[in-house]
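1. Predicted model and sequence below, questions to follow.
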Amino acid sequence: MQLRTRTALLVGGTSGIGLGLARRLAAAGTTVVVAGRRTTAVDGLESVTLDVTDPDSVRDARDRVLLAHPDLDLVVTMSGVMLPEDLRDPAHLAAAETTVSVNLLGTIRTLTAFVPHLVERGGGDIVTVSSGIAFLPFPLMPTYGASKAGVHAYTEALRAQLAGTGVEVTELVPPAVATAGQEKVNPAALPLEDYLDEIWDLLTQNPTPPEILVRAVHQHRWAEKDGTYAELVARRSQALNTLPGRA
């Protein structure tokens, strides 16, 4: 994938991996627009307010972005939330509904808004973001894993449906990356700049792999094939002891 001199929209690009990638794209000469619910903290990048849980907000942002940038040819969907849930407590449903609305439906809403533009222009790139947890559940965050597994399946179907249109579809599959406090709770979280270095090298390959898998996520992606799935899920289940009354 060519990542220089593009026109890119990063939905969920106002923090974390998204903001880091946005800055790298801008440094490479790409025109970058970042979108999110809060955009005031984004220095030096064009921004647009977009709430992926609100269909009207998605459509309004699309119209504004395409009016200003009719040559938009790269759309990255990064929005996501990670919420712990106690499945013994019915109150967890609120967290589950929020997670699905942001992670899965937010991705679908965004792509539904921008796919027609990319198809009409006869080419471009879409990058979705799932997670290593899509392939190896983290029981403390059950709906997060389910929503990201849904993003993976949706991405596979989107790639098949867009075959022959000139629009390429790539899935970014992050492991734990040291953003948003992850480094405080997970000492194995990959430093952000190291992660960005690795995905940049993979994204710029020609042809670009359909899944962007850094070394640290291979154990998640291939756990079933490697025969380590049950052991790793059991190990990750120890985090359930952090729930009230479980220690």
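-> Yep, it's here.
2. When you work out contacts or count neighbours from here on, use the C-alpha atoms and nothing else.
-> Will do.
3. need the next SSE after the longest helix anywhere in the chain, C-terminal direction.
-> Across the chain, the longest stretch assigned as helix under DSSP state H is helix 142-161. Next in sequence after helix 142-161, counting helices and strands by DSSP states H and E, comes strand 167-172.
4. which other helices and strands contact that next one?
-> Packing partners of strand 167-172 (3 or more Cα pairs under 8 Å, 6 or more residues apart in numbering; DSSP states H and E): strand 124-129, helix 142-161, strand 211-212.
5. Now do that strand and strand 124-129, the angle between them.
-> Angle, strand 167-172 to strand 124-129, by axes from the mean of the first three to the mean of the last three Cα atoms, to 10 degrees: 20 degrees.
6. Which other helices and strands does the helix or strand just after strand 167-172 contact?
-> Per DSSP H and E, strand 167-172 leads on to helix 182-185 as the next helix or strand towards the C-terminus. Helices and strands touching helix 182-185, as assessed by 3+ Cα pairs under 8 Å, 6+ apart, are absent.
7. Could I get the full set of strands for the protein?
-> Here the chain has its strands, by DSSP state E, at 7-11, 31-36, 46-49, 74-77, 124-129, 167-172, 211-212.
8. The structure to be compared is supplied as follows:
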Amino acid sequence: MTGNTILITGGTSGIGLGLAQRFQDEGNTVIIAGRRRALLESISANNPGIFGLPLDVDDPASINALRDTVLRDYPELNVLITAAGIMHPENLLDPAHLSTAEATISSNLLGPIRTITALAPLLVGKPDATIITVSSGLAFVPLSATPTYNATKAGIHAYSEVLRQQLSPAGIQVLELIPPAVRTALMGSQEAENAMPLDEFLSEVMSILHEDPDAKEILVENVKPLRFAAAQGTYDKIFALLADR
């Protein structure tokens, strides 16, 4: 939990930025990556020990440029957290939704896959090498308003399972962070009464990492009803409840 060099994509807001600040407080070197250069510079200026690098996860060339910069300037990198993503509602009867679906797949599924493909080789042989993917409780019980978002997060869950299996022989631990609804800017959820306050979520996540560092899935209490709905026989009830929101 300390003494690491951690790169967080999507680190300029929400869960990504919150994790960056919490890990910096724990005594780690933290690199945040995102599209907005001015915001990266502002966050770095206000948080000594957090460094910003430009990254567009939709652009393979940008990902490769990030890899080259990390290799040159942060060769001790041993932790990658893929927190970048978008969430937008879709009406599946409206042909215009297709552009939203394609953008969501690019950012939420292809983005992490491309980023991990580029950076995972840099972690081989590093002490405590770790990749943390970020899926969602909606990977397990979907929200009707966001069909493609749900699908990408389900894809990240499946990808994480196999990534863990394949990278284990190389000494890279793979954890999957599975958030519930959290009060962030994602789809305007800052004021959502049913969403978990961001600071509360971050505190519980950090406690889990301290207490159970070998957990394959990082599950706060609020997400467990979604994660285990199928096993507990409550899937249909929760799916209907989500559809009413």
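-> Nice, thanks for sending it over. Note that the coordinates shown come from a computational prediction; the quantities given were computed from them, not determined experimentally.
9. What number of residues are in the vicinity of the aligned partner of T29 of the second structure in the first structure?
-> In the first structure, the residue paired with T29 of the second structure is T31, using TM-score structural alignment. Burial of T31 of the first structure is recorded as 19 neighbouring residues (other Cα atoms under 10 Å).
10. quick one: the most centrally placed residue in the first structure from G13 of the first structure, how far?
-> By Cα atoms, centre = their mean, the first structure has its centre lying nearest to V129, at 2.6 Å. V129 of the first structure sits 12 Å away from G13 of the first structure, going by Cα to Cα, to the nearest Å.
11. Spit out the residues that contact those two alike.
-> Both V129 of the first structure and G13 are in contact with M78, where contact means Cα atoms under 8 Å, 6 or more residues apart in numbering.
12. and the alignment partner in the first structure of L226 of the second structure, what is it in contact with?
-> Using TM-score structural alignment as the criterion, the counterpart of L226 of the second structure in the first structure is H220. H220 of the first structure makes contact with 132-133, 135-136, 175 under the criterion Cα under 8 Å, 6+ apart.
13. Turn these into CSV, including neighbour count and distance to T165 of the first structure.
-> Shown next, in CSV, are the contacts of H220 of the first structure (neighbours: other Cα atoms under 10 Å; distance: Cα to Cα, whole Å):
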residue, neighbour count, distance to T165 of the first structure
G132, 24, 29
I133, 24, 31
F135, 22, 29
L136, 23, 33
P175, 23, 31
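14. and T170 of the first structure, what pairs with it in the second structure?
-> That one, T170 of the first structure, aligns with L175 by TM-score structural alignment.
15. Could you measure from the equivalent of D63 of the first structure over in the second structure over to A195 of the second structure?
-> Under the alignment defined by TM-score structural alignment, D63 of the first structure corresponds to D68 in the second structure. From D68 of the second structure across to A195 of the second structure, the span is 38 Å (Cα to Cα).
16. Same check on P54 of the second structure?
-> From P54 of the second structure to A195 of the second structure the distance is 30 Å (Cα to Cα).
17. Burial check on G155 of the second structure, number of neighbours?
-> Per other Cα under 10 Å, the neighbour tally for G155 of the second structure reads 18.
18. corresponding residue for it in the first structure?
-> Aligning on TM-score structural alignment places G155 of the second structure opposite G150 in the first structure.
19. Test my guess that its match contacts T107.
-> No: with contact defined as Cα atoms under 8 Å, G150 of the first structure does not reach T107; the gap is 9.9 Å.
20. Report the contact partners of T104 of the second structure.
-> 85-88, 148-149, 152.
21. what's the matching residue for it over in the first structure?
-> Under TM-score structural alignment, T104 of the second structure pairs with T99 in the first structure.
22. thinking again about what came up before, D226 of the first structure: which of the helices and strands packed on strand 167-172 of the first structure is closest?
-> strand 211-212 (18.2 Å; Cα to Cα).
23. distance between stretch 121-140 of the first structure and the chain's centre?
-> Distance of stretch 121-140 of the first structure from the chain centroid (Cα atoms, centre = their mean, to the nearest Å) equals 5 Å.
24. An error on my part: the question was meant for stretch 55-66 of the first structure.
-> 19 Å.
25. and what of stretch 229-245 of the second structure?
-> 24 Å.
26. same question, stretch 38-46 of the second structure
-> Worked out by Cα atoms, centre = their mean, stretch 38-46 of the second structure lies 20 Å from the chain centre.
27. quick one: contacts for the closest residue to A8 of the first structure other than its chain neighbours?
-> Nearest residue to A8 of the first structure, sequence neighbours excluded (Cα to Cα, 6 or more residues apart in numbering): L74, at 4.5 Å. Shown in contact with L74 of the first structure (Cα under 8 Å, 6+ apart): 6-9, 124-127.
28. returning to that earlier point: how near is the match of T29 of the second structure to A160 of the first structure?
-> Counting by Cα to Cα, the gap from T31 of the first structure to A160 of the first structure is 28 Å.
29. ok, back up a step: I'd like the contacts of L74 of the first structure written out as CSV, with neighbour count and distance to R59 of the first structure added.
-> Listed next are the contacts of L74 of the first structure as CSV, based on neighbours: other Cα under 10 Å; distance: Cα to Cα, whole Å:
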residue, neighbour count, distance to R59 of the first structure
R6, 19, 22
T7, 21, 19
A8, 25, 17
L9, 26, 14
G124, 23, 20
D125, 20, 20
I126, 23, 18
V127, 22, 19
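30. quick one: which of those is nearest R236 of the first structure?
-> Distances from R236 of the first structure to the contacts of L74 of the first structure, taken by Cα to Cα, are shortest for V127, at 28.0 Å.
31. That's all I had, so thanks and see you.
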